[in-house]
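**Student:** Below are the sequence and a predicted model; questions follow.
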Amino acid sequence: MILKRLDKHRRYFLSALPLLFSPSVWAAELRKQVFLIVESNTTNTPQIPFNPVFQQCVAYVEKELQLQFEYRRYPWTRLLQNLNEGEGLAFGLSKTKERALTLHFSIPAFGTFIWLVVRSDQVFPFSRIADLQGKTVSMIRGSTYGDEFDKARAELLVIEDDVYSLPSRLKKLLSKRTDVMLFSHHDPDPRKVEAMLNKTMPEIAPDTPMPPGVTFKVLDHYLFVDYIHFAILASEDKGIIEQINKAIRKGQQDGSLPAVNIPKK
């Protein structure tokens, strides 16, 4: 009698094994994907850029596509070079005519504002690019802000190409090595961006006290609205951009991702 019961339980266990190891019970193994993002080349501490929307988009796409991103962090110039050599998928890029010649871009994942940051004792009126003439403008090396800005950069502006390091760029602004810092942020309220920078400075650069009576000031008018995309070398796209587009549309429709809805100036 005992042997019959044991045999019965044995048959039940063996019949259940296919269910235990089926995809419906165990999650499918995640696909690995080389993932390129920009980061300062002055630190050995890998971190995703301080941008909650950036992090939200990356995590959502990774989950929806059942991917496991293998992060590789580079300064802008090297990231673009490696991307065009087919190293992997990148995120954080704006789309230009030149880049579109070799890369496949997703639809915009979100929009970000390019704000102008100055010392509070060096505020000036700004409403158009020409107002920057004669100013030393700090921008991240390899970045671009549209055809109009690129033309002005060649003809009117004094550009200080910087690495992707917020502490370094803010220190240059405080020491008056630059007059204006171009800063990308998703928040449409310049006062909130301003408050964030003034709060963050003592945390990221405790060795650099603010001059007496001086704070960072964000000018009221943003320079440009930059739409952020995923991108991959066109010849390496085996359908991943189409999959990302579907995920972004789904997320923006159900509220998992912020809608790309940029107010007009």
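**Tutor:** Arrived safely, thanks for sending.
**Student:** hey, let's count contacts and neighbours off CA atoms from now on
**Tutor:** OK.
**Student:** K246 and Q252, how far apart?
**Tutor:** Look at K246 and Q252: by C-alpha to C-alpha, to the nearest Å, they are 10 Å apart.
**Student:** Over to N84?
**Tutor:** According to C-alpha to C-alpha, N84 and Q252 sit 29 Å apart.
**Student:** Could you do T112 as well?
**Tutor:** Look at T112 and Q252: by C-alpha to C-alpha, they are 16 Å apart.
**Student:** Those two: which is more packed in?
**Tutor:** Neighbour count, other C-alpha atoms under 10 Å: between T112 and Q252, T112 has more, with 20 against 16.
**Student:** How about the contacts made by the residue nearest the centre of the chain?
**Tutor:** The centre of the chain sits closest to G92, judged by C-alpha atoms, centre = their mean, with a distance of 3.7 Å. The contact partners of G92, taken as C-alpha atoms under 8 Å, 6 or more residues apart in numbering, are 37-38, 54, 228-230.
**Student:** What separation do you get for it and F13?
**Tutor:** In terms of C-alpha to C-alpha, G92 sits 50 Å off from F13.
**Student:** one more structure, for comparison:
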Amino acid sequence: MNRGIEREEAASTPAGVTRRGFCAGAALSPLGASRAWAGAAQDAQPLQIPLALSEAVDPQFVTPLLRLIEQPARIRWTLVPVPFSRLLMMVEQGEAMGFGVSPTEARAARWRFSTQVFRGAVWAIGRRGQAVQARRPEDLRGLTVCSSRQASYGADLDDAARRPVETEYVAGDLAQRLRTFQAGRCDVLLVTSRNASAATMRARLRAAGADAQALVIGERPLVEEGVHFAVAKDSRFVDVMPRLDAAIEARRLRIGQMARE
């Protein structure tokens, strides 16, 4: 789930950034690439790794988080912000490592996941005075839901959307999605957060210009899922995962503090 990490401004992907991230190993065969990565692990210089992440992430949280993990992992990320569907494709094709993905049975068969980085949440926001109480994904049945095409809201919510849930996709940042929601185009607005704290969610809405008196936050998140790094099992980046896991554990306390802030 690209969850808990929505950005306030949409990012764009600079042309050619992906190709630049691959130059270190693009000409190698799979066997040669694997040996090259293993040998580079012994070098003092950090490995340059392309990292696909959703355009919907909040850079004020995610960028410091990724930089925190770089040093102990001896990694230097080349960040490639893309729509979430493109992120999944890049991981599947071995073009990049992915960030903000939650394991599913289908993905686990083909991908290697890092240890959990933090636990994200998805909240249902309603308008005060409306009798809308969404406590679980199934409660969205029959409602019009405002969401972003740039983010994933988790397998449970995707399943709920296939029962009959009408989705109103809204472009732009959270402030723009709030304006669309408050104009009455949908019954519920889905918003992701980096933790399961309602206070954090309220603060995020206020920062986006929401009228706190006009909105109602669910009693608890609709969904909570772990956020991970992911890589295809046949990717040249797979050998980096053990050291990435070790770096996450080494920074576990600070990551937890950042996610709660």
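**Tutor:** Thanks, I have the structure now. All figures in this text were calculated on a predicted structure; none of them were measured in a lab.
**Student:** Sketch out the helices for structure 2, chain order is fine.
**Tutor:** For structure 2, the helices defined by DSSP state H cover 17-22, 30-40, 59-73, 84-92, 105-108, 155-162, 174-182, 198-207, 241-250, 252-260.
**Student:** Tell me which of the ones you listed sits nearest to C146 of structure 2.
**Tutor:** Nearest to C146 of structure 2, of all these, is helix 174-182, at 6.8 Å by C-alpha to C-alpha.
**Student:** Mean per-residue distance, the closest one versus structure 1.
**Tutor:** Average distance, helix 174-182 of structure 2 versus aligned residues of structure 1 after superposition (mean C-alpha distance after the TM-score superposition for structure 1): 2.2 Å.
**Student:** Which part of structure 1 matches that helix?
**Tutor:** Mapped onto structure 1 using TM-score structural alignment, helix 174-182 of structure 2 spans residues 166-174.
**Student:** just how off-centre is the matching stretch within its chain?
**Tutor:** Relative to its chain's centre, stretch 166-174 of structure 1 lies at 20 Å (C-alpha atoms, centre = their mean, to the nearest Å).
**Student:** and if you look at stretch 215-230 of structure 1?
**Tutor:** Centre-to-centre, stretch 215-230 of structure 1 and its host chain are 14 Å apart (C-alpha atoms, centre = their mean).
**Student:** what does stretch 131-148 of structure 2 give?
**Tutor:** The answer for stretch 131-148 of structure 2 is 21 Å, by C-alpha atoms, centre = their mean.
**Student:** Between the two ends of that stretch, how far is it?
**Tutor:** Stretch 131-148 of structure 2: ends 23 Å apart by C-alpha to C-alpha.
**Student:** buried ones in it?
**Tutor:** 132-138, 140-141, 143-148 (16 or more other C-alpha atoms under 10 Å).
**Student:** can you check stretch 192-204 of structure 1 too?
**Tutor:** 193-194, 197, 201.
**Student:** got a list of contacts for that stretch?
**Tutor:** 167, 170, 185, 187, 208-209, 215-218.
**Student:** One more: stretch 89-98 of structure 2?
**Tutor:** With C-alpha under 8 Å, 6+ apart as the test, stretch 89-98 of structure 2 has contacts from 22, 49-53, 87-88, 110-111, 229-232, 234-237.
**Student:** please redo it, this time with the cut-off set to 10 Å
**Tutor:** 18-19, 21-22, 26, 49-54, 77-80, 82, 84, 86-88, 99, 107, 110-113, 228-238, 240-241 (C-alpha atoms under 10 Å, 6 or more residues apart in numbering).
**Student:** circling back to that earlier point, got a PyMOL select line for the buried ones in the contacts of stretch 192-204 of structure 1?
**Tutor:** Selection of buried members from the contacts of stretch 192-204 of structure 1 for PyMOL, criterion 16+ other C-alpha under 10 Å:
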select buried, resi 167+170+185+215+216+217+218
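**Student:** Quick one: the contacts of G92 of structure 1 as TSV, columns for distance to L257 of structure 1 and neighbour count too.
**Tutor:** Shown next, in TSV, are the contacts of G92 of structure 1 (distance: C-alpha to C-alpha, whole Å; neighbours: other C-alpha atoms under 10 Å):
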residue	distance to L257 of structure 1	neighbour count
I37	19	20
V38	21	23
F54	10	17
I228	13	21
H229	14	20
F230	15	25
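**Student:** which one of the helices of structure 2 lies closest to R127 of structure 2?
**Tutor:** When these are compared by C-alpha to C-alpha, helix 174-182 sits nearest R127 of structure 2, at 7.5 Å.
**Student:** Which parts of the stretch 101-250 of structure 2 are strands?
**Tutor:** Along the stretch 101-250 of structure 2, counting by DSSP state E, counting those that start in this stretch, strands occupy 111-113, 118-127, 144-147, 166-169, 188-193, 215-217, 223-232.
**Student:** mind checking which of those strands is nearest G32 of structure 2?
**Tutor:** strand 223-232 (17.1 Å).
**Student:** could you give the angle of that closest one to strand 118-127?
**Tutor:** Here the directions of strand 223-232 of structure 2 and strand 118-127 differ by 130 degrees (axes from the mean of the first three to the mean of the last three C-alpha atoms, to 10 degrees).
**Student:** Next, the mean deviation of strand 223-232 of structure 2 compared to structure 1.
**Tutor:** Aligned to structure 1 and superposed, strand 223-232 of structure 2 gives a mean residue distance of 0.8 Å (mean C-alpha distance after the TM-score superposition for structure 1).
**Student:** buried set for that strand?
**Tutor:** 223-232.
**Student:** closest to P30 of structure 2 among the residues you listed?
**Tutor:** Within the buried residues of strand 223-232 of structure 2, the smallest distance to P30 of structure 2 is 12.8 Å, found for A232 (C-alpha to C-alpha).
**Student:** G134 of structure 1 matches what in structure 2?
**Tutor:** In structure 2, G134 of structure 1 lands on G142 (TM-score structural alignment).
**Student:** who's in contact with its match?
**Tutor:** By C-alpha under 10 Å, 6+ apart, the contact list for G142 of structure 2 reads 161, 163-166, 187.
**Student:** was I right about F113 of structure 1 contacting D220?
**Tutor:** No - judged on C-alpha atoms under 10 Å, F113 of structure 1 makes no contact with D220 at a distance of 11.6 Å.
**Student:** Settle it for me: which of the two has more neighbours?
**Tutor:** Just comparing F113 of structure 1 and D220: by other C-alpha under 10 Å the higher neighbour count belongs to F113, 22 against 15.
**Student:** any idea how far the aligned residue in structure 2 for that one is from G184 of structure 2?
**Tutor:** Alignment note (TM-score structural alignment): F113 of structure 1 maps to A121 of structure 2. Per C-alpha to C-alpha, A121 of structure 2 is found 24 Å from G184 of structure 2.
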